[in-house]
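**Q** could you work out the structure for the sequence below:
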Amino acid sequence: MRTICRELSKHYLVDIEDEALVAGLGLHIRNLVVRASAGRPVSNPLAAQIKQAHPLVHELAIYFAQHVELAFDVPVSEDEISFIALHIGGCLERQRERMDQTSVALVVPKYYRMHEDQSKALAMSLGDRARVVATYTSADQDWSRVDADLIITPIEIPHLHPARQVVVSPLLTQHDLDTIHGAVQAARRRSSWLRAVHQLRQLVDRELFFSGGPWRERDEVITHLVAAMQAQGVVGDAFLGQVLEREAMSPTSFSKGLAVPHAMTMDAHRSAIAAYISEAPIAWGGSEVKLVLLVAFNADERRLFREVFDQMIVTLSESSRVQRLATPGTDYETFIADLMDLMDA
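**A** Reported below is the predicted structural model:
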């Protein structure tokens, strides 16, 4: 388990070399091998939901499952992959809470020890979700020079963007703390979306956009999109086989009309996304899709995979959004504008 976690960490640039995770996976994989050897499959009613709502975690679980198959010579089903995803997802969520913190500055009058007490109370309430980086006893500051994501203040600060300040009562009631928690969550979500939107502009090439083409079969679509990437110098000759191998592990289709084929290796010459809008539904792993986004990532840009992959799938988790992008005859400019608009929503 430690070896597989180490390989997964290096491959996807995530830190899951966690002893609690190793122990939990060790117990689970031992039982998985017993079940697989005895031909007694197990059902996971959350399998489809995990794949839809947490695509990156599901992808990590597939990589893990592939190594389990090689190590123990047993098949790992889609349901078992989802159980592995629960273990990995729990570890990443704990890690994210510790590392992806919002910085907060507190404005509170200097009256006896009130500023110290409120700063401690706020820090205790926020826990790992945010950190208090400064406490000010006056709102008379050059806030453009204050390095904090949010300013918690009892009085509204002129010329400070409303999204950056949270106006609370002077005594920090429980209602105020609830409001602050909501603002912290919104700040984290906003920061994540902005990064993904900026990166998508670099990834989706005009030369890799196709609308209303003649391709109607899954492998035919993948073959032509890979060929387009090769023509642009994005990937090498082995990429097509790698994408098809990944499909054999678990279909990359989503029930909302979207498919996101990709390889399990990150050896593209550069990161890019090829898009195909089909006029007719394409049969894909038990689903029908009309929008295909072939994704290729370079190892030196693994952070793009972590930040863009999840955001892109979550953005397109609603069928109405996929339908908006997959309108037949849509040109490149309209597609990019709509995608950016959805990412900003």
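**Q** hey, let's count contacts and neighbours off CA atoms from now on
**A** Noted.
**Q** who's in contact with the helix or strand containing Gly241?
**A** Remark: Gly241 resides in helix 239-249, with elements defined by DSSP states H and E. The contact list for helix 239-249 (C-alpha atoms under 8 Å, 6 or more residues apart in numbering) reads 62, 66, 219, 222-223, 226, 261-265, 268.
**Q** cool, stretch 97-113 as well?
**A** By C-alpha under 8 Å, 6+ apart, the list of residues contacting stretch 97-113 reads 114-115, 118-119, 128-139, 147-154, 170, 184, 187-188.
**Q** one more to line up against the first:
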Amino acid sequence: MDPPNFYKIGVLTMGSTLNLNIFINQYSLNNIVLHFAISMERIRQGYILTENDQDILKDNLDKQELTLTNEITKVLARKYDIHFPESEIYKLALQFVGLYDKSLIENNNEQQVETYVDSTILSVLKDVLRRAEDIYLIDFEDNDFINKLAIHLQGLFYRSQFQKFNRNSNLLDIKISYPIIYDISVYIASLIQEKIDITFNEDEISFIALHIGSLLEKEKAIDKNYIRVLLIANDYHGIRDQITKKIKNRLGSSVQIQSVSDYNDNQFFHYDLLVTTDRKVATTYEGSVFIKPFLTDRDLIKIEKRIDVKKKQHQKDLIDKLIKRFFSESLYFNQIDPSGLMVSDIIKHMNQMMIAEGYVDENFFYSVQRREKMSPTSFPSGIAVPHSVELDALKSGISILTLQEPIVWSDQEIKVVALVAINKKESKKFNKFFELFIEIVSESYNVEQLRKSENCDEFITKLKIMADELIDKNILI
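**A** Okay, here's the model as predicted:
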């Protein structure tokens, strides 16, 4: 027979789930198709699963899951001339545990959701989200978000009874690109796990991150990192208003425009960029942009480029302040010999110094350990970034420890450790920097360059240069 075709199996699987009105996302589909392909290849080579657990699975699987699996295996059997034993069918049916009727999402019917989702799960979820709101200052009061996450948790509850979890192929990307969202997900998962018999692995935590990311994207506030523009132009026949409107249409919320026909020197101190139709004003004030009274595309491009430069400089200045604020010579430990040290020993040593410097209290170490158990903070680039599961530091800061030789930290070779302490009141400012920091240290080359620093000042200088390069490449905070 022909070897099983991954794409064709996917089409057949998706077609069957559509027939039964089952919701299946791309991540789940990839996992399911892979299991069917492996099963078919195993059967073709004569390796059949034993029937030891067949009765247990048969008694616990829902009728819909077995019906769906039987439908798919019948189609595959005809297509590839292959026989699926009952033991294989029951194992494959596990892939559909926790999937649900599409109408639950499409209609967003709260009563229907409450019928599907166990009342305890729904109650715990709402309580956990309220606690997360207090910690992270995010509004989770969105029915669509809560309902979809509740449905996902109900599915996870079913799957965890069989120790069956969905893989997320984008797990590492989510951890690196959205570290704050991932941390919020770890926190939410840890609280839910304390109250309900649900097991979360890293992949399942990353699915919660996708729900949270979707909510934050939908509710993204207007960009407050705007550039203040002072427009000086005569208002003959409403020209000034026309210019203002054209600039706003082009640049949107990234600018705040104040337009005047007269001016004085004091006004310029309150604005980032001067735009004018008066050539004398333009030549008097350095950095101003001269435009024509009837604004052209070339004028708009000039304004846009100058604003981009100003915005990037604002970001560089902000990062410079945050680096100076969150890194300290007293929390920098260079070229430590890791011989005989365990990961917990390193965290404990760094934690003790943070206690001595007034950044954290005695409980911080245990909170960091709890976070590590939920999802290790080591990265393939050679850095570990341990931190608490809550924003419970006395003040925000980052302790840096570089190693003479790498140590193994949850299957990753680590050369640099950054122990992060975040105070709730400083979280918004800290988060601006933290995401950029993770973006920097996700690159092996950057970690190695930082590790070679002779002292804290050199480390900070290198970090600033790396941050500026990212900002210049439009990887903005």
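**Q** rewinding a little: out of the contacts of helix 239-249 of structure 1, which sit inside strands?
**A** The members of the contacts of helix 239-249 of structure 1 that map onto strands under DSSP state E are Ala268.
**Q** highest neighbour count among the contacts of helix 239-249 of structure 1?
**A** Most neighbours among the contacts of helix 239-249 of structure 1, by other C-alpha atoms under 10 Å: Val226, with 26 neighbours.
**Q** and the gap between it and Tyr276 of structure 1?
**A** To Tyr276 of structure 1, Val226 of structure 1 is 11 Å away according to C-alpha to C-alpha, to the nearest Å.
**Q** filter the contacts of stretch 97-113 of structure 1 down to the ones in strands?
**A** When DSSP E is applied, the contacts of stretch 97-113 of structure 1 are split such that 130-136, 150-153 fall in strands.
**Q** state the pair within the residues you listed that is farthest apart.
**A** Farthest-apart pair in these is Ala130 and Tyr136; separation 17.3 Å (C-alpha to C-alpha).
**Q** give me the spatial nearest neighbour of the most centrally placed residue in structure 2, chain neighbours excluded.
**A** Structure 2 has Tyr178 as the residue nearest its centroid, 2.4 Å off, counting by C-alpha atoms, centre = their mean. Excluding its sequence neighbours, the residue lying closest to Tyr178 of structure 2 (C-alpha to C-alpha, 6 or more residues apart in numbering) is Glu435, at 6.9 Å.
**Q** do Ile198 of structure 2 as well
**A** Phe157 (5.5 Å).
**Q** Met353 of structure 2 versus the one you found, what's the distance?
**A** From Phe157 of structure 2 over to Met353 of structure 2 the distance is 41 Å, taken as C-alpha to C-alpha.
**Q** quick one, which of the two is more surrounded?
**A** Higher neighbour count among Phe157 of structure 2 and Met353: Phe157, with 22 against 16, using other C-alpha under 10 Å.
**Q** which residues in the stretch 151-300 of structure 2 form helices?
**A** 171-177, 179-195, 202-218, 239-251, 279-284, 297-326 (DSSP state H, counting those that start in this stretch).
**Q** residues in structure 1 matched by stretch 16-26 of structure 2, start to end?
**A** Using TM-score structural alignment, none of the residues of structure 1 align to stretch 16-26 of structure 2.
**Q** swap in stretch 56-75 of structure 2?
**A** Under TM-score structural alignment, stretch 56-75 of structure 2 has no counterpart anywhere in structure 1.
**Q** go through that stretch and flag the buried ones.
**A** Across stretch 56-75 of structure 2, burial judged by 16 or more other C-alpha atoms under 10 Å covers 57-58, 61, 64-66, 68-70, 72-73, 75.
**Q** tell me the spacing between the residue mapped onto the residue nearest to the centre of structure 2 from structure 1 and Arg2 of structure 1.
**A** Alignment note: Tyr178 of structure 2 maps to His54 in structure 1; criterion TM-score structural alignment. Note on His54 of structure 1: its distance to Arg2 of structure 1, by C-alpha to C-alpha, is 23 Å.
**Q** please apply the same query to Asp310 of structure 1.
**A** Distance, Asp310 of structure 1 to Arg2 of structure 1, by C-alpha to C-alpha: 25 Å.
**Q** quick check: Cys361 of structure 2 is in a strand.
**A** For the record, residue 361 of structure 2 is Asp, not Cys. No - if the criterion is DSSP: H, G, I helix; E, B strand; the rest coil, then Asp361 of structure 2 is coil and not within a strand.
**Q** residues contacting it?
**A** The contact partners of Asp361 of structure 2, taken as C-alpha under 8 Å, 6+ apart, are 355, 393-394.
**Q** how about Thr135 of structure 1?
**A** The contact partners of Thr135 of structure 1, taken as C-alpha under 8 Å, 6+ apart, are 105-108, 115, 119.
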